[in-house]
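J.: Here you go, sequence then predicted model.
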Amino acid sequence: MIRTLLKSMRQYKKSSWLTVICSIMEVVMEIIIPMMMSNLIDYGITDGKMPMVWKYGIAILIFALLELFFGTLSAHFGAEAAAGFSANLRSDMYKNVQTFSFSNIDKFSTASIITRLTTDVTNVQNAYQMLIRMAIRGPVMILFCFIVCLSISVKISMIFLIIIPLLGFCLVLIILKVRPIFTRVFRTYDNMNNIVEENVRGIRAVKTFNQEEGQISRFKNISQKVYEYYCKGEKIIALNSPLMQFCMYVCTLLIAWIGAKMIVASGNNPALGLTAGNLTELLTYSIQILMSLMILSMVFAMITIASSSMERIAELLQEKTDITNPEHPVMSVEDGSITFDHVNFRYQTASNDLTQKKRKNVLSDINLQIDSGQTVGIIGATGSAKTSLVQLIPRLYDVTSGTLQVGGRNVKDYDLQTLRDSVAMVLQKNELFSGTINENLRWGDPSATDEEIKTACHQACADEFIEQFPDGYETRIEQGGSNVSGGQKQRLCIARALLKKPKILILDDSTSAVDTKTDALIQKSFREDLPETTKIIIAQRISSVQNADQIIVLDDGHVNAVGTHDELVKNNTIYREIYESQTRKGGSSDGKEQ
């Protein structure tokens, strides 16, 4: 896990090392100052020698300025290293998510990915900044101070050998107790973000069903859990402070008591025992040691909180796409022909291989031949795996067994970008992004001319409503396309797909929100303008596919029948029942654009 995260350090390694070096130098300056103070008391104030007071006074000032200088540099480089590290982590996670296949994406919720990119990275950033500054400064300070204390008085230094292990043991207990709590906190954060995302995306449904109070209550409950877990964890961590204060006061009292007795016994003679300056020095070092321990306890607490975040970030970084390019990929697709040869497919889960084998196939023994330039309709009940079938063509998922060929070659032989550039797919859930209509359409082809954009929109019957907008193609699309109707959104997505000039065009129920007249115009445009493009149309309405060259009837992941409209009406029970129900009731063929 640590090794995975440190790969994101890259150009900020130098800043990290400079932080460590400056922190050590700051500690050295801070340790020298009490020595100078001890000499000032013993050789200046006690002996009444002003030259010595000036000498050590100026030395203390110089070392204090040096401490300030190195402390400032340490803070600067530490902030730079931590902020840069977190920026690289976010970038690396985001880049890795972009490489995921659909099966990889299925393992993580959107809310979970967002939490990892924001809250978890912030926790790691804070922990790393404390680590390279305080976690270095603390042990170095303790070690140096203890060595100096030993040189002054071995007897008094033994106090630290008793207090420090006892304190360390208590801190370990606190950390072990608090770590599982913060693991639960971040899981609950995922659930909370998921609720927010669902509510914002579905706000129209929430208001339609008057569920505002229910959603508020739902959010309050999950927010209350986060509050309770955090409070429980912070209460345990808060034990650090009184524990440290108790140890500090005990040490100070013991040092003062034992040191005072030694000074009285030696008559404040350095040759015979301890001096007042030595006692002041020891008290200063004891405070520095105990303060360093307190800071270390805070660092460990922060690292404990961040450790759960580190695991979650590493999990996302270590996830590798299960769909990759072959060693020597084919860089061009010959045509739009498609062949399914005994194809089986099942969705993967995080379970073991034995469980995977027991899972039911979503698609079973699919054998199909689609010639280049054909128009193919796919009909079937909800859950018959229509979408799963077409998602195999551009390798959004890989077949579990069997062979799928496009243009006469196995899809696994192609360069992924080449294959997906040749297959344009308008998904069941249409997505538009914030920006103008023009910007959204250019997703299909960034270099498309204005004339090509207008042609694609005409083929998708989108030009008629675009030209009615005051700003035309520069009309602003809000997030998710919330300011256009469902039918308009579908037609824009079809136009965007057409701009790719694909060899295969897949419409996954992508005209369900348009009226039958517009649907018919789109089908006619496809026949006339895209004769060489293979067109696969998934639809619930018979009218959308009845003119297709062949229609595939799917039933529970199996091919039930293949034929033309007339053949299927005559020979296939499933198709005939759908046709008769829509004809008898008027079905969706009479629907208006949504």
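T.: Okay, I see it. Residues are numbered from 1 along each chain as shown.

J.: From here on, just use CA atoms for contacts and neighbour counts.
T.: Fine.

J.: For the helix or strand containing I32, name the packing helices and strands.
T.: Take DSSP states H and E as the rule and I32 turns out to sit in helix 13-39. With contacts defined as 3 or more C-alpha pairs under 8 Å, 6 or more residues apart in numbering; DSSP states H and E, helix 13-39 has these neighbours: helix 50-99, helix 121-152, helix 276-318.

J.: another one to put next to it:
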Amino acid sequence: MSFLMPYVRRFGKPFGAAILFLMLEALCDLMQPTLMSHIIDFGVAEKDMDTVFRYGGFMLLITGVGALAATLRNIISSHVALNFGTLLRSDLFRRIQTLSYDSIDKFDRASLVTRLTNDVTQIQNFTNGLMRIFVKAPLICIGSLIMAVRLNPPLSLVLAVVVPLVAVLIVFNMRIGFPLFTKVQQALDRVNGVSREYLSGVRVVKAFNRFDYETEKFGGVNDEYRQASIRVMRMLSIFSPGIMLTVNFGIAAVIWIGGVRVDGGQMQVGHIIAFINYMTQILFSLLMISNVFTMFVRAKASAERIGEVFAEKDTMTWKEEELARSEGASGSIDFKGVSFAYTGTEAVLRDITLSCRPGETVGIIGSTGSGKSTLVNLIPRFYDATSGTIQVDGMNVRDVEPSRLREQIAIVPQKAVLFSGTIRENLLFGKEGASDEELERAARMAEAHDFIMACPEGYETRLGQGGVNLSGGQKQRLSIARALVRRPSILILDDCTSAVDTSTESRIKEALRQYAQGLTCILIAQRISSVMDADRIVVLDSGEIVGVGRHDELMQSCLAYQEIYRSQTGKEVRANV
């Protein structure tokens, strides 16, 4: 829970002010039964109207003070809880952004969404409750106990039996409830995961008419969530009535014992009424304390889940004193004996040694799963190599702050990712503050300008989430334009023209050839035609380099390249191997 300390320091003073007003409100509530007993015993019993009006006036005054304190407490508590929840959610989002891919992969994506939303809300609600009723309940309970004992010590023996029994019930409630609430949050993770997966792949579901399958899958996780919630509700349905029953037995005992003592002249009627009021306050306080512990258990489970994200150690480190050396980069890349394996898997890359020079276009080709995308993901430090070194402009990338390193690199990912907003806003992801001329120039090179201008609002056309109102080829061309706006030292194109027709791809490649003068361009492709005219072609097979050279050279010397050529063109190759 150490991640909460900065928020305690930040919101401690207004939180304390809310608690002070809450204590004043609780004190006003505690004074009411005693004043009532005085009205009955000294005013009503002796027919003294002056006493009735005097104590009645005190009750009205105290009620007004309590109402004012409650109003101020509500204003402060709402302000603190909402600001705390907003800040915690923002900090958690920023923390997730700073984690490396390797660290993020330890968490399910749906679980991260749940932690950002439901888990933060649970902690926010508990914080709000602390300043409203969660602190007031024990104050009322303890205060009522003290006032009841002072009022009539013999009757307080009933409390000596009731309170320990309720305490035992609350302890059992906590011990049983914590693991149950944790399972509820995990079940909610699975519901969010299935929902997220369906919504991202809704077109495929419609295309294959798999509604029944998806409905059944969602129904399964939804039913698991229902079952987990039912177990929690069953627990609450036992403990809350159990507490109420115990306290009500105590009230019945007070009435019986009090009646006997009044009949024997040992006690006044007003004391019984005041004692019953205190018992009622204790009843509702104990019920609320039970709810407090239930909320605490839920908030604790949520806090632990959020704490896991804050506690995640990012494996990426760098040398602060080396940052200045990464400026003015020219774009050279050197892989030296690089191997890489994802957590819990076999090596995806093995002993890769490769150099890319500034101004050079390097094509990378290989079968599916050969490690092409993984190789280029190591350059901007999305992952760190398991062994070996990667140098950009002669510097080990492990010595460079990732954000500074990535300023030199522009990537067009294999799957085009666009965001909700206008086309202009998406292009500005490449370079914040880029001029209209820069955006148009990049769009023209990516063969995107014409279809953008054909849209009703041109560059101000709004895109749905993920660019759902664009075709696959249009999304890829916008992704290319976004990268070109940046004017990087290193341009990585990860199979980014797979949804573009060959004539458009040819025009894009020609524009890139003019644009790429002086920068390093790495072109990953499945189609051999996309890399045939690269300065060098690297052939990957099962995570190893099996060929490097120009197209003509590889056609003579590399069996894997020949096989790719044969399978895509249908032409036989005459090899001199």
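T.: Cool, got the structure. Remember, it's a predicted structure, so these values are computed and weren't measured experimentally.

J.: which SS state does the aligned partner of I536 of structure 1 in structure 2 fall under?
T.: Mapped onto structure 2 by TM-score structural alignment, I536 of structure 1 lines up with I522. Using DSSP: H, G, I helix; E, B strand; the rest coil, the structure places I522 of structure 2 in strand.

J.: shouldn't I522 of structure 2 be in contact with L491?
T.: Yes: at 6.2 Å, I522 of structure 2 and L491 qualify as touching, with contact defined as C-alpha atoms under 8 Å.

J.: Translate L498 of structure 1 into the numbering of structure 2.
T.: When structure 2 is aligned by TM-score structural alignment, L498 of structure 1 is paired with L484.

J.: residues contacting the nearest residue to its match once chain neighbours are set aside?
T.: Distances taken as C-alpha to C-alpha, 6 or more residues apart in numbering place A442 nearest to L484 of structure 2, at 5.5 Å, with adjacent residues excluded. Residues in contact with A442 of structure 2 (C-alpha atoms under 8 Å, 6 or more residues apart in numbering) are A481, R482, L484, V485.

J.: And the helices and strands packed on helix 13-39 of structure 1: which comes nearest R179 of structure 1?
T.: Smallest distance to R179 of structure 1 across the helices and strands packed on helix 13-39 of structure 1 (C-alpha to C-alpha): 5.7 Å, for helix 276-318.

J.: distance from that closest one to structure 2 after superposition?
T.: Taken over the aligned residues, the distance from helix 276-318 of structure 1 to structure 2 averages 1.5 Å (mean C-alpha distance after the TM-score superposition for structure 1).

J.: related to what we said a few turns ago, if I align to structure 1, which of the contacts of A442 of structure 2 are still contacts?
T.: Cross-checking those against structure 1 gives A481, R482, L484, V485 as conserved contacts, using both residues aligned by TM-score structural alignment, their matches' C-alpha atoms under 8 Å.

J.: Show me those residues that map onto strands.
T.: When DSSP state E is applied, these are split such that none fall in strands.

J.: Could you dump those residues into TSV with distance to M244 of structure 2 and neighbour count added?
T.: Below are the kept ones among the contacts of A442 of structure 2 laid out as TSV (distance: C-alpha to C-alpha, whole Å; neighbours: other C-alpha atoms under 10 Å):
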residue	distance to M244 of structure 2	neighbour count
A481	67	28
R482	64	28
L484	69	27
V485	68	23
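
J.: any idea which of the residues you listed is closest to G250 of structure 2?
T.: Taking the kept ones among the contacts of A442 of structure 2 together and measuring to G250 of structure 2 by C-alpha to C-alpha, the closest member is R482, at 72.6 Å.

J.: Q122 of structure 2 versus the closest one, what's the distance?
T.: In this structure, R482 of structure 2 and Q122 of structure 2 are 39 Å apart, going by C-alpha to C-alpha, to the nearest Å.

J.: the helices in the stretch 251-400 of structure 2, which residues?
T.: 269-311, 372-377 (DSSP state H, counting those that start in this stretch).

J.: Can you lay out those helices as a markdown table showing distance to T461 of structure 2?
T.: What follows is the helices of the stretch 251-400 of structure 2, written out as a markdown table (distance: least, C-alpha to C-alpha, whole Å):
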| stretch | distance to T461 of structure 2 |
| --- | --- |
| helix 269-311 | 37 |
| helix 372-377 | 31 |
